[in-house]
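Colleague: Next come a sequence and a model predicted from it.
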Amino acid sequence: MITSIQNDKVKNWKKLQKRKERRKSGTFLVEGFHLVEEARKSEWQLQEIIVQEGIEIPSWCRSLAITEVGENVFQYISETRTPQGIAAIVSIKQPSEIMGNYILLIDAIQDPGNLGTIIRTADAAGFDAVVLGDGTVDLFNDKVIRSTQGSIFHIPITQEPLESRIKSLQKENFSIWATALTDAKPFHRIEKQEKVGLIVGNEGAGIHENILEMANTIVNIPIYGKAESLNVSVAAGILMYHVKM
């Protein structure tokens, strides 16, 4: 059992809180029984299970490498207020290709809670894949992972420049919808399409102009009350369910 935060393994786990180290190692850390179980069920590679002393773990964990640690060590590597005492080191998995008729494209969303919620909603709405454009918060940020509630393991997600992906989708006869507040049509008045790529943009600035210009259709969500706008994760959810209905 590891009881010192000066242990080399502990130092390496702690480093995974930084994007650079996650990319360098090709791994990330997930916490909690639910997320660890979702990673396993979705056939992501679990390199190691980290368990706090005294915590009972599921029987399936015993087929994997397990490291027991003291409570002080688990608190040190945890990014949650009330850790459950179980975590896993997971290998980053890149989808081989993007397939399907409904693709969500994300332009520079920076709040990890928003990104995680949008991914979770895309999973629930039956979208086929998510593409994260430049300037978007790291997919393997702890808050993103927790906000997805496991959907990060269910739906293919890539990180790439949106311009090239939009061009390839249009060659495959996708209609590209983009959200904007001006020069846009109410979403419910747009004729449904068989293949849709939906772009949602940054919380404050919206979609970059060069990407907006590539869209086939600009849509908005009517505001009937006095609010200036909707949270991007709420707006994305409304539009994704509309597209799939």
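Modeller: On my side now, so go ahead.
Colleague: Only C-alpha atoms from now on, for both contacts and neighbour counts.
Modeller: Fine.
Colleague: T158 contacts D134, doesn't it?
Modeller: No: in terms of CA atoms under 8 Å, T158 does not count as a neighbour of D134; the distance is 11.2 Å.
Colleague: With neighbour numbers in mind, choose between the two.
Modeller: Between T158 and D134, T158 has the larger neighbour count (other CA atoms under 10 Å), namely 19 against 15.
Colleague: try this one next to it:
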Amino acid sequence: MESITSAQNNKIKIANKLKKKRERDKTGLALIEGYHLIEEAFKSQLKIKQLYIVDVERIDATLIDYAEEAFEINLKVAEVLSGTVTPQGFFAVIEKPTYESKHAQQVLLIDRIQDPGNLGTLIRTADAAGLDLIVLEKGTADPYQDKVMRASQGSVFHIPIITTELSDFINTFEGNVYGTALDNAVVYHQVPSQTSFALLLGNEGEGVNSDLLSQTTQNLTIPIYGKAESLNVAIAGSIVIYHLKG
């Protein structure tokens, strides 16, 4: 296996650029860090273009064979590639998957959620609940951002995620669409569980765009019994997703 000992190596420079969304969008590639995420990408049969490893003894040979290219790197190079203070020493450049939105029956719609922890948690919940699809409005955090991937615990590779105009998607979706808002809303548990639904969640500060709310079948609210002003969007979304699933 070839070794890379300089952070100025061209492959390392190209991999490092993938920390920027613009570069990920342009190339269709993403940089992932950590054994668990790499393993999940492998299990999901995503294309692993390059694998960069500090300690080759600590990685399964199957992963090395699966990758198109594999390189041994030193800690100095790992620190350059890492998004964390203490690098785990495992990195991969993967090809982002592309998905179709047809035939999805249980969908999570996300309107400009910007906190990577919230988005990652919602992706993980949607995966755990067995939803078919996640649709992101432009302006939402990038699912292939390092912090989102880590918060999703690899679920970002398990469930189709697309970015498109939510308004257009809602127009063509055949099931009920539920918004999360206080206006003209009913308490979420008044709505029965169902086989086909879309749940629309909005930006942490502004909520869901009012134009999108006007397209929903019904808006839902979660009662607050204590003194908290509101629920975190990822927690609220998780409660309603599992309720609608039944």
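Modeller: Okay, I see it. None of these values were measured; they are calculated from a predicted model.
Colleague: Superposed, what's their TM-score?
Modeller: Here the TM-score for the pair of chains, by TM-score structural alignment, normalised by the length of the first structure, is 0.95; 242 aligned residues with a CA RMSD of 1.3 Å.
Colleague: Now do the end-to-end distance for stretch 183-198 of the second structure.
Modeller: End-to-end distance for stretch 183-198 of the second structure, by CA to CA, to the nearest Å: 18 Å.
Colleague: What distance do you get for the equivalent of R120 of the first structure over in the second structure to S193 of the second structure?
Modeller: Using TM-score structural alignment, the partner of R120 of the first structure in the second structure is R124. Using CA to CA, one gets 20 Å for the distance from R124 of the second structure to S193 of the second structure.
Colleague: residue boundaries of the strands in the second structure?
Modeller: Taking DSSP state E to define them, one finds strands in the second structure at 2-4, 29-33, 48-53, 69-73, 90-95, 106-111, 133-136, 161-163, 176-180, 185-187, 197-202, 218-221.
Colleague: hmm, back to that, of R124 and S193 of the second structure, give the one with the bigger neighbour count.
Modeller: Remark: of R124 of the second structure and S193, R124 carries more neighbours, 22 against 15, as counted by other CA under 10 Å.
Colleague: Could you pull up the contacting residues of the more buried one?
Modeller: Counting by CA atoms under 8 Å, 6 or more residues apart in numbering, R124 of the second structure makes contact with A151, S152, Q153, G154, S155, V156.
Colleague: Next step: the residues you listed restricted to helices.
Modeller: A151, S152 (DSSP state H).
Colleague: Let me have the contacts of R124 of the second structure in CSV, extended by distance to S44 of the second structure and neighbour count.
Modeller: Formatted as CSV, the contacts of R124 of the second structure follow (distance: CA to CA, whole Å; neighbours: other CA atoms under 10 Å):
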residue, distance to S44 of the second structure, neighbour count
A151, 18, 19
S152, 14, 25
Q153, 13, 17
G154, 10, 22
S155, 10, 24
V156, 10, 25
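Colleague: which residues touch the nearest residue to L244 of the second structure once chain neighbours are set aside?
Modeller: For L244 of the second structure, ignoring the flanking residues on the chain, the nearest one in space by CA to CA, 6 or more residues apart in numbering is S193 at 4.2 Å. S193 of the second structure is in contact with H243, L244, K245, G246, counting by CA under 8 Å, 6+ apart.
Colleague: Over in the first structure, see which of these survive.
Modeller: Retained contacts for the contacts of S193 of the second structure in the first structure, judged by both residues aligned by TM-score structural alignment, their matches' CA atoms under 8 Å, are L244.
Colleague: all helices of the first structure, in order?
Modeller: Counting by DSSP H, the helices of the first structure are 8-15, 19-25, 33-41, 71-77, 112-125, 142-148, 162-171, 209-212, 232-244.
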